[in-house]
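1. Below is the sequence, then the predicted model.
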Amino acid sequence: MLTLMALIARAFSSMSNEGPRPLVICGPSGSGKSTLLKKLFEEFPDTFGFSISHTTRNPRPGEQHGIHYHFVTRQEMHDSISNGEFIETACFSGNLYGTSIQAVRTVQSQGKVCVLDIEIQGVEQIRNSNLNPILIFNNPPSIEELERRLRGRNTETEESLQKRLDTARREIEYGRTPGNFHTIIHNDDIERAYRELKKFILQELEEQQRNGIALNLRQINSSEIN
């Protein structure tokens, strides 16, 4: 029987190496990742596409299946993992998460840069693949501010909140460690953080374009980012 890492390796080998590098953004829950990505997709809808992850957790208020996540049962998730359908998987707060091959291919088929919002475990898996991703860590202002944001959601029990905060501390330590990410976005002010994110991404995409990768950069103007 194939191990999980063997299945992931098989998934990687079945994916095309052509096209733009995937863009991976990682950071603790409540760090502002979703807001940054929402602004990026709204400003450049023809350049970036979001890879919709699978999860076994229940939807939060306002979340829709197939838009925010593919919400599946634990058995369905295990079956898909066993079939080698995922390029990365992670367990977070007792729930399974993963990025499927099909989710990435769907974005690539539209000629867009595939954006993945994944956990640290997934980052480690993709880092060691041949996908050559661009890795970005979204750093929150502080643990205290992160706690305030999470409490403001009113979606957590005290126990689950403390688990998220413990996980966040480990994620921040990992994210700030030199060499783990290509850049760190310090998200203490959303507008400044977005300008920083956009500038970094533009530079990366322009470098890829100079190396012969076809990209839709018509919407992006360098003068708008400085």
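-> Ah, there it is.
2. Please count neighbours and contacts with C-alpha atoms only from this point.
-> OK.
3. Give me the buried stretch members for the strand or helix carrying E191, please.
-> Assigned by DSSP states H and E, E191 falls within helix 190-210. For helix 190-210, burial by neighbour count (16 or more other C-alpha atoms under 10 Å) applies to 193-202, 205, 208.
4. And stretch 69-88, by the same measure?
-> 69-72, 77, 81-82, 84-88.
5. Equivalent analysis for stretch 133-144, please.
-> Residues of stretch 133-144 classed as buried: 133-140, 143 (neighbour count, 16+ other C-alpha under 10 Å).
6. also this one, for the comparison:
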Amino acid sequence: AGPSGVGKGTLVAKLREKYPKAFGFSVSHTSRPPRTGEEHGVHYLFETKERILKAVKEGRFLEHAEVHGNVYGTSIEAVERVRCKGKVCIVEIDVQGVKQVKNSALASQAHYVFIRPPSLSVLET
């Protein structure tokens, strides 16, 4: 976990590259439309905002957030898909997401790594 722009994605990619049998990545849900080159189920699970929010209300999401009018989130099912393959599931989230995970059904099984920027000026660029 860490703020946007701190390098979470880079670290996750390196872990998956170096240890592909040990780590897996959950595919997040989003209500935004796919961008050029993005595939459903690979980059994101593209759903309607209403469908995601209904699943959140039903307690089926580990974490979620609304950003610029679109909903993003990680379903418990997406995490379980990775775990069923015998891999450690990496969830790339911000600090707000961590707070939600700590209150979720999987809280007792979660471990956290906070990525801190070397300085605040790094995030401003």
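-> Received, thanks. Computed from a predicted model, the values in this text were never measured in an experiment.
7. Reformat the buried residues of stretch 133-144 of structure 1 as TSV; add secondary structure.
-> Converted to TSV, these look like this (DSSP: H, G, I helix; E, B strand; the rest coil):
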residue	secondary structure
P133	coil
I134	strand
L135	strand
I136	strand
F137	strand
N138	strand
N139	strand
P140	coil
I143	helix
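8. you'd agree A55 of structure 2 is in a helix?
-> Yes. According to three-state DSSP, A55 of structure 2 belongs to a helix.
9. Let me see the contact set for the aligned residue in structure 1 for it.
-> Per TM-score structural alignment, the equivalent position to A55 of structure 2 in structure 1 is S80. By C-alpha atoms under 8 Å, 6 or more residues apart in numbering, the contact set of S80 of structure 1 is F86.
10. quick one: the longest helix that structure 2 contains aligns where in structure 1?
-> Ranked by residue count under DSSP state H, the longest helix found in structure 2 is helix 8-18. Alignment of helix 8-18 of structure 2 against structure 1: residues 33-43, by TM-score structural alignment.
11. post-alignment, that stretch versus structure 2, mean distance?
-> In the superposition with structure 2, the average deviation recorded for stretch 33-43 of structure 1 is 0.6 Å (mean C-alpha distance after the TM-score superposition for structure 1).
12. can you pull the buried residues of that stretch?
-> Quick answer for stretch 33-43 of structure 1 (16+ other C-alpha under 10 Å): 33, 36-37, 40.
13. ok, back up a step: which one of the buried residues of stretch 133-144 of structure 1 is nearest D166 of structure 1?
-> Within these, proximity to D166 of structure 1 (C-alpha to C-alpha) peaks at I143, which comes in at 9.7 Å.
14. where along structure 1 do the strands fall?
-> 23-26, 48-50, 54-55, 70-71, 86-92, 95-100, 113-117, 134-139, 183-186 (DSSP state E).
15. Can you say which of the ones you listed is nearest to A11 of structure 1?
-> A11 of structure 1 sits nearest to strand 86-92 of all these, at 5.5 Å, using C-alpha to C-alpha.
16. from the chain's centre, how far out does that closest one sit?
-> Remark: strand 86-92 of structure 1 is offset 11 Å from the chain centroid, using C-alpha atoms, centre = their mean, to the nearest Å.
17. helices and strands around it, which ones?
-> Using 3 or more C-alpha pairs under 8 Å, 6 or more residues apart in numbering; DSSP states H and E, the elements in contact with strand 86-92 of structure 1 are helix 4-13, strand 95-100, helix 120-127.
18. and the angle from it to helix 4-13?
-> 140 degrees (axes from the mean of the first three to the mean of the last three C-alpha atoms, to 10 degrees).
19. contact partners of strand 86-92 of structure 1?
-> 7-9, 11-12, 80, 96-101, 119, 121-122, 125-126.
20. equivalent range in structure 2 for the helix holding E191 of structure 1?
-> If you align by TM-score structural alignment, helix 190-210 of structure 1 falls outside anything aligned in structure 2.
21. what separates that helix from the chain centre, distance-wise?
-> 16 Å.
22. Now do that helix and strand 113-117, the angle between them.
-> Using the same axes, to 10 degrees, helix 190-210 of structure 1 lies at 140 degrees relative to strand 113-117.
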